[in-house]
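K.L.:
here is my input; please provide its structure:
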Amino acid sequence: MTATIALVDDDRNILTSVSIALQAEGFVTRVYSDGEAALKALVDNPPDLAVLDVKMPKMDGLELLRRLREKSQIPVIFLTSKDDELDEALGLAMGADDYIAKPFSQRLLIARIRAILRRTEALAAPVGEEPAQEVQPVLERGPLTMDPARHKVTWKGDTVTLTVTEFMILETLAQRPGIVKTRNQLMDAAYQDDIYVDDRTIDSHIKRVRRKFRQVDPEFDAIETLYGAGYRFSDE
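P.N.:
As a prediction, the model looks like this:
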């Protein structure tokens, strides 16, 4: 079944170019130029996923997501200003599934959309019925539990909310505790389809993951940095 993606942005150029790129990948698209116009449509006729810009007139993306979450749990990706951690933190706290900083690669956006839709499909599969794609088993490493099918992470029983990218990076590290993963290896896991990103982007993701875990456990130190080599996960 063809997935429908809603795009909400006051930049007409972004709406047009991203819509064309998504349609070329087989998606159906709906476009909205402001949050007020989008809200009713997203509630009355929910798409499979929505991409929301944060900075918009009338109703910004954060307010749109807040009001949307009162009535719908459709997956949401935020488009944020570069390095705007406040927007990211607020959006994830209100229920966004991932965020991408502008300017962004359309290939990266499409990869993130596909990753979220795969996880949504697995989560929606009826109990006892296997989803269309093979689902990885729950991963347990010491106090860490990761459920890829449900995109759920807990540390010592407390939930830690990660974006899709952060989840993939942590999963790659936790699959082989004690083994050092280079930035390139982590990029390959998190950014598929030959998408190029600066390797320092991985450092930023690791920083955010650590911060999120330390919000539930100030003593969290399971992700170790090996300067000049990469990162490793310790379950000791």
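K.L.:
all contacts plus neighbour counts: C-alpha atoms, from now on.
P.N.:
Will do.
K.L.:
so Glu140 sits in a helix?
P.N.:
No: using DSSP: H, G, I helix; E, B strand; the rest coil, the assignment for Glu140 is strand, not a helix.
K.L.:
give the buried residues for the longest helix anywhere in the chain.
P.N.:
Looking across the chain with DSSP state H, the single longest helix is helix 106-124. Neighbour-count burial for helix 106-124 flags 107-113, 115-120, 122-123 (criterion: 16 or more other Cα atoms under 10 Å).
K.L.:
for comparison, sequence B:
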Amino acid sequence: MSTSRPDAARPAPPAGAAAPTRVVVIEDEPTITSAIADRLTAEGWEVSTALDGVTGVETVLRVRPDVVVLDVMLPGIDGLEVCRRIQADSPVAVLMLTARDDETDMLIGLGVGADDYMTKPFSMRELVARLKVLLRRVRRAEPATPPPDAADAQVALQIGDLLIDRAGRRVMRAGVPAHLTPTEFDLLLCLASSPGTVLTREHLLADVWDWVDATGTRTVDSHVKALRRKLGSDLVRTVHGVGYALEIPEDPEDVDAPAPEA
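P.N.:
Coordinates of the predicted model:
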């Protein structure tokens, strides 16, 4: 089942005005679905809903939303497979909902293309805040024509065998491309801006997630683990009780070849 809940009485935006945010909610609990849809509609967003995985994929492909709220446990196909399918078609921001506070599930979700996650039960106020932050990050990541004096900010960043293309938002490690979510890219870029320097979780939350409190430290930890899985376990160093630092990866060209045996 899929429903669209745009406000039919709301007039079209004036010429030049920003189009309303489109969101698809894929959740099999009708009560939760209605509560989320009502709250987001009250924010002025256009909301479409689906109660199972297959319909959810079809709805996303039809609506082309700005962001998707996706439950992990769904009938038909689960949320992880839904996320794989919609990201394979066209990348979209995804916030996953899970009933279990299981870090393994969270890491799997991040690995298939989710940008953020929340565990149930959750407050609607926090859900809206997290979605707005996620949308700001995604829109910040959209390609834009830089002003002439911003040329230096667009050049690729090379640190050892790690190449970060800031303008194209692409990453390579030892010549091998890595597919990062927008959040993972922003986290890597934040760490790479001060290689070798320990950045606290609070600093990373503020810079990458735009959060001003420390309630999301596990989010930082999970995204760091996702970076390690995609780019190598040696790339980010943990400083227990403090935060993380980007290790300067060794460039193979700088490694001296072993001397031949006599």
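K.L.:
quick revisit: and which of the buried residues of helix 106-124 of the first structure is nearest to Gly230 of the first structure?
P.N.:
Using Cα to Cα, Leu108 is the member of the buried residues of helix 106-124 of the first structure that sits closest to Gly230 of the first structure, with 22.8 Å.
K.L.:
what do we get in the second structure for that closest one?
P.N.:
Aligned by TM-score structural alignment, Leu108 of the first structure pairs with Arg130 of the second structure.
K.L.:
count the neighbours of Val242 of the second structure for me.
P.N.:
As a burial measure, Val242 of the second structure scores 12 neighbours (other Cα atoms under 10 Å).
K.L.:
ok, now Ser233 of the second structure?
P.N.:
13.
K.L.:
could you look up the SS state of it?
P.N.:
coil.
K.L.:
so who does it touch?
P.N.:
Counting by Cα atoms under 8 Å, 6 or more residues apart in numbering, Ser233 of the second structure makes contact with nothing.
K.L.:
where's it relative to Asp66 of the second structure, distance?
P.N.:
32 Å (Cα to Cα, to the nearest Å).
K.L.:
next: Asp116 of the second structure.
P.N.:
Applying Cα to Cα, one obtains 14 Å for the distance of Asp116 of the second structure from Asp66 of the second structure.
K.L.:
which one's more surrounded, those two?
P.N.:
The neighbour comparison of Asp116 of the second structure against Asp66 (other Cα under 10 Å) goes to Asp116, with 23 against 18.
K.L.:
so the more buried one sits against Leu95, correct?
P.N.:
Yes: with contact defined as Cα atoms under 8 Å, Asp116 of the second structure reaches Leu95; the gap is 4.8 Å.
K.L.:
quick one: the strands in the stretch 151-262 of the second structure?
P.N.:
Taking DSSP state E, counting those that start in this stretch to define them, one finds strands in the stretch 151-262 of the second structure at 157-159, 162-165, 170-173, 176-178, 199-200, 236-239, 243-246.
K.L.:
which helices and strands sit right next to the fifth one?
P.N.:
Strand 199-200 of the second structure is packed against strand 243-246, with contacts defined by 3 or more Cα pairs under 8 Å, 6 or more residues apart in numbering; DSSP states H and E.
K.L.:
so Val69 of the second structure makes contact with Ile32?
P.N.:
No: using Cα under 8 Å, Val69 of the second structure is not in contact with Ile32; the gap is 11.4 Å.
K.L.:
how about Arg228 of the second structure, what does it touch?
P.N.:
Arg228 of the second structure makes contacts with Asp234, Leu235, Val236, as judged by Cα under 8 Å, 6+ apart.
K.L.:
do Gly216 of the second structure as well
P.N.:
Taking Cα under 8 Å, 6+ apart, we find Gly216 of the second structure in contact with Leu205.
K.L.:
before we move on, what about Trp211 of the second structure?
P.N.:
Applying Cα under 8 Å, 6+ apart, we find Trp211 of the second structure in contact with Leu205.
K.L.:
next one: it from His179 of the second structure, what distance?
P.N.:
Trp211 of the second structure sits 25 Å away from His179 of the second structure, taking Cα to Cα as the criterion.
K.L.:
circling back to that earlier point, so which of the strands of the stretch 151-262 of the second structure gets nearest Thr21 of the second structure?
P.N.:
Counting by Cα to Cα, Thr21 of the second structure lies closest to strand 170-173 out of the strands of the stretch 151-262 of the second structure; the figure is 26.1 Å.
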